[in-house]
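J.: Prediction below, plus the sequence it came from.
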Amino acid sequence: MLYFLRRLGQAFLVVFIVSLIAFQLGTLIGDPVTAVLGLDATSAARADLREALRLDDPYVVRYARFVADAVQGDFGMSYRAQRPVADVIAERIPATAELAITALIVSLGIGIPLGVVAAIWRESWWASLLMTGSIVGVSLPTFVVGILMIFAFSVTLGWLPSYGRGATVSVGGWETGLLTASGLTALIMPAVSLAVSQVALVARLVRAEMLEVLRMDFIRFARARGLRDRVVHFRHALRNTLLPIITVSGIQIGYLVAFAVVVEQVFQWPGLGTMFLSALTESDIPVITAFLVLIACLFATINLVVDLLYALADPRVRLSRG
């Protein structure tokens, strides 16, 4: 419990620091009055808007008001959409969440078996080929992978749509494209583009951990007991690589959400990434600030959950100690 409270306090500290930085960046990006009224607005109109937005209040007062409202889920009004920021973000979350989760499933579902195979048959030529391919996968920028896939599967072959999310249906207020044919086909290329580098990373990590575990004494004892190779490899060796896999999976979720900006821009995917880029170009400060705080909360929550999952994966981890 003490460990949990300590980690929770650290998570709150991280979110506080990021919110402070995000709020400060919001004051530096541009003039919200100009963003709302434009350059041709009169001095009187500009003064009235500054008073309505309470931009002339002291910095500490404005930040305290921002924190008090943010705790209640109120990030103000979007200058561009003239709607609550929370509503604007809520509309974009399903698209980014489905993209990130699909990419995570692809990266783990392909990367873990590849890493295990490359470790077990490490002397084979195709295991070396897999590792060489993983270096290429890590090195290729995400947007390059996306552009190549568009050229191959949309322009040349015409199999998949090059942009958009496809048709969506509402399930309990959640707009999903996973239940429509066009939504599923539209998801394939963005998810794979986002997952390529992560597949390579997971495969290399799993291979390295598996090779380390296979050298340990308990693996020799398991072989000496006459256990089959399949049992030794997948029940004993793979199980002892769970800690780094949990760590990478947790980091991946935050990475996939935060860095989906590039993929969403390439494929014009209507998620948080395209929203954030539009807000940057239009100096929509409330949206920018809310996005940064949301990502900070996501990373802090994931790191906290990963730390707690250590105890489930490895009983030697004691939550009562730092």
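T.: Happy to help now that I have it.
J.: Going by C-alpha atoms from here, please, whenever you check contacts or count neighbours.
T.: Noted.
J.: quick one: which helix or strand includes Arg65?
T.: If you go by DSSP states H and E, Arg65 is part of helix 59-71.
J.: starting at the chain centroid, how far to that helix?
T.: Relative to the chain's own centre, helix 59-71 is displaced by 27 Å; criterion: Cα atoms, centre = their mean, to the nearest Å.
J.: now swap in stretch 88-97 and tell me
T.: For stretch 88-97, the distance to the chain centre is 13 Å (Cα atoms, centre = their mean).
J.: can you pull the buried residues of it?
T.: 88-89, 92-97 (16 or more other Cα atoms under 10 Å).
J.: contact partners of it?
T.: 78, 165, 174-176, 257, 260, 269-273, 275, 287, 291 (Cα atoms under 8 Å, 6 or more residues apart in numbering).
J.: helix or strand right after the helix or strand Gly115 falls within?
T.: Using DSSP H and E, Gly115 sits in helix 85-120. Sequence order places helix 125-139 as the next helix or strand after helix 85-120, per DSSP H and E.
J.: Name the residues that touch that following helix?
T.: Contacts for helix 125-139 (Cα under 8 Å, 6+ apart): 114, 117-119, 121-122, 196-201, 203-204.
J.: in it, what's buried?
T.: 127, 130-131, 134, 137-138.
J.: Just the buried residues of the contacts of helix 125-139.
T.: For the contacts of helix 125-139, buried by 16+ other Cα under 10 Å: 114, 117-119, 122, 196-201, 203-204.
J.: So which residues of the stretch 151-300 of the chain form strands?
T.: 169-171, 174-176 (DSSP state E, counting those that start in this stretch).
J.: hey, which of the ones you listed is tucked in deepest?
T.: strand 174-176 (a mean of 17; mean count of other Cα atoms under 10 Å).
J.: How about residues contacting that strand?
T.: Counting by Cα under 8 Å, 6+ apart, 94-95, 98, 168-170, 183 sit against strand 174-176.
J.: mind redoing it with 7 Å?
T.: Contact with strand 174-176 is made by 94, 168-170, as judged by Cα atoms under 7 Å, 6 or more residues apart in numbering.
J.: now do stretch 308-316
T.: 242-243, 317-319.
J.: Swap in 10 Å and give it another go.
T.: Contacts to stretch 308-316, defined as Cα atoms under 10 Å, 6 or more residues apart in numbering, come from residues 3-4, 7, 239-244, 246-247, 302-303, 317-319.
J.: Use this one as the comparison:
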Amino acid sequence: MIAFIIRRFIQAVFVIAVISVIAFAIKQNVGDPIRDITGISVSAAEREAMRDKLGLNDPLLTQYIRFAKDALHGDLGNSFFYKRPAVDVILSKAPATIELVFVSALIIVGLSIPLGVYSAIYPKRFFSRFLMGSSIVGVSIPVFLTAIMMIYLFSIKLGWFPSYGRGELVSLGGWDTGMLTVDGWMHLIMPSVALSSIMLPLFIRLIRSEMMEVLESEYVKYAWAKGLTRRRIWFVHAFKNTLLPVITVGGVQLGITIAFTILTETVFQWQGLGFLFMEAVERADASLLVAYLMFVGIVMVVVNTIVDIIYGVVNPTIRITGAK
């Protein structure tokens, strides 16, 4: 098991190194730091002297090594718009996105498991057929369109929920959260539901298909022959083995959900990382773009590494196969 974890850790480090190369390439090709920190009255000679002073004329390899060393110390440059270190800006916006993704994940897990299991156990019932038809529609509708329709119905027509912002926030040691206030939850519900709408149908269909396959396996038929109760067969023998592929897909989809927050946060004016990313693109704020890419990339690598380790613990054959 230790060797398995070490291999996954080495793979994670390699992927993060690749992400750093991509981030460096973006920083080199998006925006001009000299233009951002100087005025129009600065002469070309002064600009060139400043480029030499900042090392922008050094060979690319030298610049990348310097970039990597600074990144290891948490320095990804300063945002020219916020006039603050880019990492500090990212960390100040991260709580909003983390809370949005967390609540969306709870909705996905809380609904997809019972609905997927039900539709697998009773595939010919009307509700199961309705779920499968609805899931096709749900996958086909873009998340931003779902968000706009929810705003029109629940905010404009019914007036149940606010249409933008995070509402009343409470600071907990630098973490600004809306999950401790009623107003914060009222602002959080619609963005979370909209964000979960793109992944929920996929998970329902995945759990249904995997469990139906498991229910046709030989060891489940043997469990029926032994006279075990239906609940024990469904929820101990079948459901446990259904979760193995779901764990893997779930880890990947969590990272994709973070990416989908760009659309959701833009529609709801949710002041998180996705909204910050769109602002950085519009302003060509290279340092913020790099910091966002590094943050999201590292989060996805860490999540996938943890999922791989959990999968290895749940299914020992993965460790044995990886050792060959």
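T.: Yes, it's here. Since this is a predicted model, take the numbers as computed values, not measurements.
J.: And the TM-score between these chains?
T.: The TM-score (TM-score structural alignment, normalised by the length of the first structure) is 0.94; 321 aligned residues with a Cα RMSD of 1.7 Å.
J.: Among the buried residues of helix 125-139 of the first structure, find me the one that's closest to Gln82 of the first structure.
T.: Val138 (40.8 Å; Cα to Cα).
J.: which residue is nearest the middle of the second structure?
T.: Nearest residue to the geometric centre of the second structure (Cα atoms, centre = their mean): Ile258, 2.4 Å.
J.: Okay, it and Thr97 of the second structure: tell me how far apart.
T.: Distance, Ile258 of the second structure to Thr97 of the second structure, by Cα to Cα, to the nearest Å: 8 Å.
J.: hey, what's in contact with both of these two?
T.: 273-274.
J.: Pick the one among the buried residues of stretch 88-97 of the first structure closest to Val144 of the first structure.
T.: Looking across the buried residues of stretch 88-97 of the first structure and measuring by Cα to Cα, the closest to Val144 of the first structure is Thr96, at 19.8 Å.
J.: Now Ala118 of the first structure: closest residue in space that isn't a chain neighbour?
T.: Ala127 (4.7 Å; Cα to Cα, 6 or more residues apart in numbering).
J.: Map the one you found across to the second structure for me.
T.: In the second structure, Ala127 of the first structure lines up with Ser128, judged by TM-score structural alignment.
J.: matching residues in the first structure for stretch 239-249 of the second structure?
T.: The aligned range for stretch 239-249 of the second structure is 238-248, by TM-score structural alignment.
J.: mind listing what's buried in that stretch?
T.: 238, 240-243, 245-248.
J.: do the same with stretch 288-307 of the second structure
T.: 288-298, 300-307.
J.: go on, stretch 10-30 of the first structure?
T.: Neighbour-count burial for stretch 10-30 of the first structure [16+ other Cα under 10 Å]: 11, 14-16, 18-20, 22-23, 26, 30.
J.: Pipe those residues into a markdown table and attach secondary structure and distance to Ala52 of the first structure per row.
T.: Shown next, in a markdown table, are the buried residues of stretch 10-30 of the first structure (DSSP: H, G, I helix; E, B strand; the rest coil; distance: Cα to Cα, whole Å):
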| residue | secondary structure | distance to Ala52 of the first structure |
| --- | --- | --- |
| Ala11 | helix | 34 |
| Val14 | helix | 31 |
| Val15 | helix | 28 |
| Phe16 | helix | 26 |
| Val18 | helix | 26 |
| Ser19 | helix | 23 |
| Leu20 | helix | 23 |
| Ala22 | helix | 22 |
| Phe23 | helix | 19 |
| Gly26 | helix | 18 |
| Gly30 | coil | 18 |
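J.: Closest to Ala45 of the first structure out of those?
T.: Gly30 (17.7 Å).
J.: Surely the closest one touches Ala279?
T.: No - between Gly30 of the first structure and Ala279 there is no contact, the gap being 11.1 Å when judged by Cα atoms under 10 Å.
J.: separation between the closest residue in space to Phe154 of the second structure that isn't next to it in sequence and Ala194 of the second structure?
T.: Nearest non-adjacent residue to Phe154 of the second structure, counting by Cα to Cα, 6+ apart: Trp160, 5.5 Å away. In this view, Trp160 of the second structure and Ala194 of the second structure are 15 Å apart by Cα to Cα.
J.: So between those two, which is more surrounded?
T.: Ala194 (24 against 12; other Cα atoms under 10 Å).
J.: Quick check: the more buried one touching Leu145?
T.: Yes - contact status for Ala194 of the second structure versus Leu145: in contact at 9.0 Å, counting by Cα under 10 Å.
J.: between those two, what contacts are shared?
T.: By Cα under 10 Å, 6+ apart, the residues touching both Ala194 of the second structure and Leu145 are 151, 264.
J.: Please name the residues that touch the closest residue to Val106 of the first structure other than its chain neighbours.
T.: Spatial nearest neighbour of Val106 of the first structure, excluding adjacent residues (Cα to Cα, 6+ apart): Ala195 at 6.5 Å. When contacts are counted by Cα under 10 Å, 6+ apart, Ala195 of the first structure touches 99-100, 102-108, 110-111, 137, 142, 189, 201, 252, 256.
J.: ok, now Val67 of the first structure?
T.: If you count contacts by Cα under 10 Å, 6+ apart, then Val67 of the first structure has 16, 19-20, 23, 73-75 around it.
J.: between these, which is nearest His233 of the first structure?
T.: Using Cα to Cα, the contacts of Val67 of the first structure come closest to His233 of the first structure at Phe16, 44.3 Å.
J.: Quick check: nearest residue in space to Arg7 of the first structure, chain neighbours excluded?
T.: Closest to Arg7 of the first structure by Cα to Cα, 6+ apart is Leu304, at 6.5 Å.
J.: Checking the one you found next. Helix, strand or coil?
T.: Recorded secondary structure, Leu304 of the first structure: helix (DSSP: H, G, I helix; E, B strand; the rest coil).
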